[in-house]
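Enquirer: Sequence and computational prediction follow.
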Amino acid sequence: MTGSAVVAVVANPTSGRGKGAKLIPKVDALLRSLDVSHTLVICEGPDDPERLARDAVERGADIVAALGGDGQVGACANGVIGTGATLAVIPAGTGNDFARHLGLDRKDPLAATRLLADPPIRKIDVVRIVTPQHERYFVNVGGAGFDSEVNEHANKVRRLSGTAKYVYSTFVTLARFAADDFTVTVDGRSHPFRGMMLAVGNASSYGGGMLVCPDARSDDGLLDVCVIQELPKWQFVKTFPKVFKGRHVEHPAVTMLQGREISISAGRPFQVYADGEAVGTLPATFTVLPSALPVVAPPVEGAR
């Protein structure tokens, strides 16, 4: 794709505790200086990103640039998938895990913006998730159990941001969390266990750098599954810091699985989260769609 591509920036001004609002005029000015044909649309409500992304493509946008955090990226991806348009990421959230996965500098959103002048394109896998309430797509990490309850708590925290918010929510949630009976079925093979959570990774990290599925790639046609079985809370606290380097997988209570279709059920209807947003309750089925989404990203070898 050449620099003649038409770009629609779908911006969330509330992302990153107001970072998005400050970034919007800078991105607009930079694109003008680079002579990039673009439009700028501002989200005002939670249903806007997907709708505005889809509308932008229908009006002729070749690239939809999601300005915001991982939730904004996931919502815009749902508006773009299947249209033939390309998704770009301008990181402006608190975690920006998917930007990191794509090889973008998550702390320099203007560097990501400059790529739009001559965008490098590669295709990534996406994940279709089906719950009793919804059918959605996601690009990063989804899951249920302990991590989904952490996400639910983190979304209500306003005085912290980024990694600190998720670490705080982890320990608040741990104090009241009880393990349950889960069954995860990977490509038709069932694995029952009593445990705390499952995370399904198209990419490797969430929560501002927690490498929950450290070997996950979004270009291999496979999903990585992190299963954490029941363990004493003191062991969880001791092991938790290792997730930032992906070394939690060394613990005997952690099992990593891989497959193309993953189904999860549990003794109670845990909320399911994907790309940081609630998408329904268990049971849920996750299916990988290989090379389904073109993205603007540098050709980073082995990007995670």
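Expert: Perfect, I can see it now. Here the structure is a predicted model, which is why all the values come from computation and not from measurement.
Enquirer: switch to C-alpha atoms for all contacts and neighbour counts from now on
Expert: Noted.
Enquirer: who does the helix or strand hosting Leu289 touch, helix- and strand-wise?
Expert: Under DSSP states H and E, the secondary-structure element containing Leu289 is strand 284-296. Using 3 or more C-alpha pairs under 8 Å, 6 or more residues apart in numbering; DSSP states H and E, the elements in contact with strand 284-296 are strand 86-91, strand 121-130, strand 261-266.
Enquirer: Put this next to the previous one:
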Amino acid sequence: MTMTYYFIVNVASRTGKGRKIWNRLEAELKRQKTDYRAYLTKYQGHAGELAEKLTGKHREQVISLVVVGGDGTANEAINGIRDFEKVRFGYIPIGSGNDLGRGLGLPKDPLAALKVILESKELYLMDLGRVSWGSKLEKSAYFNISSGIGMDAEVCRRVNAAGMKAFLNKLHLGKMSYFVQTVLTLAEMPKVLGSIQFEDKEKKRIGGVICAAVMNHRCEGGGLPMAPKASDQDGKLSVCYIHGVKRLRALFLLLMLVKGKHLEFRGIELEECAFCTLCLKEPLPAHADGEDLGDLVRVKYECLPGALKIMR
């Protein structure tokens, strides 16, 4: 039986170069006489709507769903999928951050990534993260890479709003936008009192919370190794949080973070867990894979082991 591949394509990725990349991919699909359907996104959130529509329409069968875009497009898509058991997921990373592609070890060349998908024989079972919030934790979102609250979420918000990312992408310096906004944000972010509970352990009070990054993969923000030993197949999330330090020291820790040596110093901690809950005295910005969740005071993070079946 011939397999049909359903492509969700963000042609606006990589500052508009996504369309040219898709043209190359589509030519290869036609050359190989691959049975496929393609759906181009037209606005933010459209990838999620398409994924929901496709997985709803084919809910009685397993479908091969391929996302062509950046980390944000991949996040939209997984949040639209109705039943992960019915989806074989493929990803061709063409964004600027590409933390998901890096974490999965996917080729940077789009045609090579397409070849991996078309020749895939075994599925890679990747853990997913889920973040919940609201007075009764009634709202939730999935994440592939990371979810966080505090400074890293504010950085994502600023990068997406400033226009700096698009400008630096044209100069092939997209990663710099995250670093520049991190330094600027650090000077202004409030430090908030809070508590964190890992699984069913006793709550731990933490003062002066700057940020908490809950990692499914090693890197976020375009390659920052927040959790150098994180695994997407261990059924756990790696929670890295900075607290109780002065801003100058926090800047030093961030510089060490770029080198992957941040865990050697006081003021930054990392713990692995299947789930955890963070409560804050004041709201801070939150994100899932860089997608803005608003300003929150209580969040729960949990790992969903092997939830996403990836053609790799």
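Expert: In hand now; what should we look at? What you see is a predicted model, and the numbers here were worked out from it, not measured in a lab.
Enquirer: hmm, back to that, out of the helices and strands packed on strand 284-296 of the first structure, which comes closest to Val64 of the first structure?
Expert: The stretch from these with the least distance to Val64 of the first structure (C-alpha to C-alpha) is strand 86-91; that distance is 5.1 Å.
Enquirer: Show me what the closest one is in contact with.
Expert: Residues from elsewhere that reach strand 86-91 of the first structure (C-alpha atoms under 8 Å, 6 or more residues apart in numbering): 62-69, 73, 76-77, 80, 99, 106-110, 112-113, 121, 293-297.
Enquirer: okay, and that strand goes to which residues in the second structure?
Expert: When strand 86-91 of the first structure is aligned against the second structure using TM-score structural alignment, it corresponds to residues 88-93.
Enquirer: centre of the chain versus the matching stretch, how much separation?
Expert: When C-alpha coordinates are averaged (C-alpha atoms, centre = their mean, to the nearest Å), stretch 88-93 of the second structure and its chain have centres 14 Å apart.
Enquirer: again, but for stretch 95-109 of the first structure
Expert: In terms of C-alpha atoms, centre = their mean, the centre of stretch 95-109 of the first structure is found 11 Å from the chain centre.
Enquirer: Residues contacting that stretch, please?
Expert: Contacts of stretch 95-109 of the first structure (C-alpha under 8 Å, 6+ apart): 69-70, 89-92, 111-112, 139-140, 161-163, 203-209, 297-298, 300, 303-304.
Enquirer: Return the members of these classed as buried.
Expert: With neighbours counted by 16 or more other C-alpha atoms under 10 Å, the contacts of stretch 95-109 of the first structure contain buried members at 69-70, 89-92, 112, 139-140, 161-163, 203-209, 297-298, 303-304.
Enquirer: Aligned to Ala162 of the second structure, what sits in the first structure?
Expert: When the structures are aligned by TM-score structural alignment, the residue of the first structure matched to Ala162 of the second structure is Val157.
Enquirer: before we move on, the earlier item: in helices, which of the buried ones among the contacts of stretch 95-109 of the first structure fall?
Expert: Secondary structure from DSSP state H places 70, 112, 162-163 of these in helices.
Enquirer: Quickly name whichever of these is closest to Asp147 of the first structure.
Expert: Within those, the smallest distance to Asp147 of the first structure is 13.9 Å, found for Thr163 (C-alpha to C-alpha).
Enquirer: close enough to count as contact, the closest one and Gly209?
Expert: Yes. Under the criterion of C-alpha atoms under 8 Å, Thr163 of the first structure lies in contact with Gly209, with a separation of 7.0 Å.
Enquirer: Please spell out which residues along stretch 232-249 of the first structure are buried.
Expert: Neighbour-count burial for stretch 232-249 of the first structure, counted by 16+ other C-alpha under 10 Å, picks out 236, 240, 242-244, 246, 248-249.
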